[in-house]
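J.: Predicted model and sequence follow; I will ask about them next.
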Amino acid sequence: MTSTPTSLRERKKAKTRAAIREHAMRLFEEQGYASTTVDQIAEAAEVSPSTFFRYFPAKEDVILVDDYDPMLAEAVRAQPLDVPPIEAIRRAMREVFARLTPDVWESERRRQKLFAEVPELRARAVNQMNDALELICDVIAERTGLPADDLRVRVMGGAIAGVVLAILPPGRMTGNSPLQPSDFERLVEGLDLLQKGLPLG
């Protein structure tokens, strides 16, 4: 009997979070990232500043926080256990990217443009790769039965994170080369090369 109210609450929270992010993106584009305050974003989204901070710990988190890592982790965990870790991650990426709508792709292009234009955001995004690395190592550990701090798990996780950073660094796909679904196909191909032992011949 409690599932429907919980679902309604979650949908309302998701709607509020999306509204805050959309108004923040619009203000960043119109008047610049540095010139936009949390108070302005909250006013535009018709929420209080305290509500803003319940969804995003700081202004930069509106851009830095994305929804892909949890989706990817869930998709990896759904893969059969006999699928090798890198292959499981490749399959999960294909599944997640295939579900992204045109609106989501456009939002991601806008986010990447801000990374390109605001050096401090780009630097923070690169630093955040450590969080992604920990998530990758967790799912590899789950699939292999090894501890997350096992050297083999850390090396494989670092290699996968390196492929992501090498092919899709924050802010790279902008300007005359806007982010496209095919860019993520390159990422999947990069993981395929890693799985095959990086043949260069």
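T.: Received it, and whenever you're ready, just let me know what you need.

J.: CA atoms for contacts and neighbours, from now on please.
T.: Noted.

J.: Quick one: name whatever helix or strand follows the helix of greatest length in the chain.
T.: With secondary structure taken from DSSP state H, the chain has its longest helix at helix 3-31. On the C-terminal side of helix 3-31, the closest following helix or strand by DSSP states H and E is helix 38-45.

J.: putting a second one here so we can go through both:
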Amino acid sequence: MSTSPPDQRAARADDPLDRLPLRERKKLKTRRAIQHHALRLFERQGYDGTTVEQIAAAAEISPSTFFRYFPTKEDVVVSDEYDPVMAADLRRQPPELHPVEAIRRVLRDLLPEMLDGGDGDTVLTRMRLTATVPSVRSRTFEAMRSGTQAMLRDVIAERAGRAPDDLEADALAWAVVGVLMSAMYAWLDGRVGMEDMPELIDHNLAFLAAGCPI
């Protein structure tokens, strides 16, 4: 399955990444171009059969420029820019909301934008590579820890008036990440379709907020 050209995705009026600051959007344009060419090559000739040099040549950049945007080849699959968008949207939620309910509200808007607004093919390709390439799968787990989980921990602690290293905020952030990973594996195992992911994630977050009554 092909990915949408980065210039078309960047121009979408409903692109949630347009909510990023201008400087970040400029860097995003280059990152998306590199990722677009990388995913196209991975689909055509396989992940292991594609080199950083080939990706750089396709994107008309040098290998050193590639590594300025992506520390490893795995990162070109794993990395996205939605964590800052999610963090900003979480900070705009009413302070009286429980953190999990605030996350539900944000993801109800953000996930359909990601999957239906033009990035769905890219998300699907990245998830397939995560499922089939061990080094990408390993890097995905590390990125979740240092990226999404850390972002959620910091915002949850901030909203609760706690220290950034608060252990309960950390535990709740890991629980939310577990919900996201559970949905991803349900798709990878063929138990749900990609179109079911937003509803499944929302259901599982509600289950978490209710204290997991099972």
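T.: Structure received. Please read these numbers as outputs of a predicted model, since none were measured by experiment.

J.: Just want the angle from the longest helix of structure 1 to helix 38-45.
T.: With axes from the mean of the first three to the mean of the last three CA atoms, to 10 degrees as the basis, helix 3-31 of structure 1 and helix 38-45 are set at 120 degrees to each other.

J.: mind listing what's buried in helix 3-31 of structure 1?
T.: Residues of helix 3-31 of structure 1 classed as buried by neighbour count (16 or more other CA atoms under 10 Å): 16-17, 19-25, 27-28.

J.: Kindly indicate which of these lies nearest residue 75 of structure 1.
T.: Sorting those by distance to residue 75 of structure 1 puts residue 17 at the head of the list, at 22.8 Å, by CA to CA.

J.: how far away is the alignment partner in structure 2 of the closest one from residue 150 of structure 2?
T.: When the structures are aligned by TM-score structural alignment, the residue of structure 2 matched to residue 17 of structure 1 is residue 31. Relative to residue 150 of structure 2, residue 31 of structure 2 is positioned 22 Å away (CA to CA, to the nearest Å).

J.: Tell me where structure 1 has strands.
T.: Assignment of strands within structure 1 using DSSP state E yields no ranges at all.

J.: hmm, back to that, now the match of residue 17 of structure 1: closest residue in space, sequence neighbours ignored.
T.: With sequence-adjacent residues excluded and distances taken as CA to CA, 6 or more residues apart in numbering, residue 31 of structure 2 is closest to residue 69, at 6.5 Å.

J.: cool, and residue 95 of structure 1?
T.: Nearest residue to residue 95 of structure 1 in three dimensions, chain neighbours excluded: residue 75, at 7.4 Å (CA to CA, 6+ apart).

J.: What's the match for the one you found in structure 2?
T.: The pairwise alignment with structure 2 assigns residue 75 of structure 1 to residue 89, based on TM-score structural alignment.

J.: Setting the sequence-adjacent residues aside, check what's closest to residue 135 of structure 1.
T.: For residue 135 of structure 1, the spatially nearest residue (CA to CA, 6+ apart) is residue 73, at 7.4 Å.

J.: who are the neighbours in contact with the aligned partner of residue 63 of structure 2 in structure 1?
T.: The alignment partner of residue 63 of structure 2 in structure 1, by TM-score structural alignment, is residue 49. When contacts are counted by CA atoms under 8 Å, 6 or more residues apart in numbering, residue 49 of structure 1 is found next to 38-39, 42.

J.: about what we covered before: wouldn't the residue nearest to residue 135 of structure 1 be in contact with residue 139 here?
T.: Yes. The pair residue 73 of structure 1 and residue 139 passes the contact test of CA atoms under 8 Å, sitting 6.8 Å apart.

J.: Compare the two and say which is more crowded by neighbours.
T.: Neighbours were counted for residue 73 of structure 1 and for residue 139 using other CA atoms under 10 Å; residue 139 has more, 22 against 17.

J.: which residues sit in contact with that one?
T.: Residue 139 of structure 1 sits next to 73, 76-77 when contact means CA under 8 Å, 6+ apart.

J.: how much space is there between it and residue 152 of structure 1?
T.: Noted for residue 139 of structure 1: a distance of 13 Å to residue 152 of structure 1, by CA to CA.

J.: Do me a favour and get the end-to-end distance for stretch 116-134 of structure 1?
T.: One end of stretch 116-134 of structure 1 to the other measures 25 Å (CA to CA).

J.: ditto for stretch 88-98 of structure 2
T.: Distances were taken as CA to CA; on that basis the terminal residues of stretch 88-98 of structure 2 are 16 Å apart.

J.: In it, which residues are buried?
T.: By neighbour count, and taking 16+ other CA under 10 Å as the criterion, the buried residues in stretch 88-98 of structure 2 are 89-90, 93.
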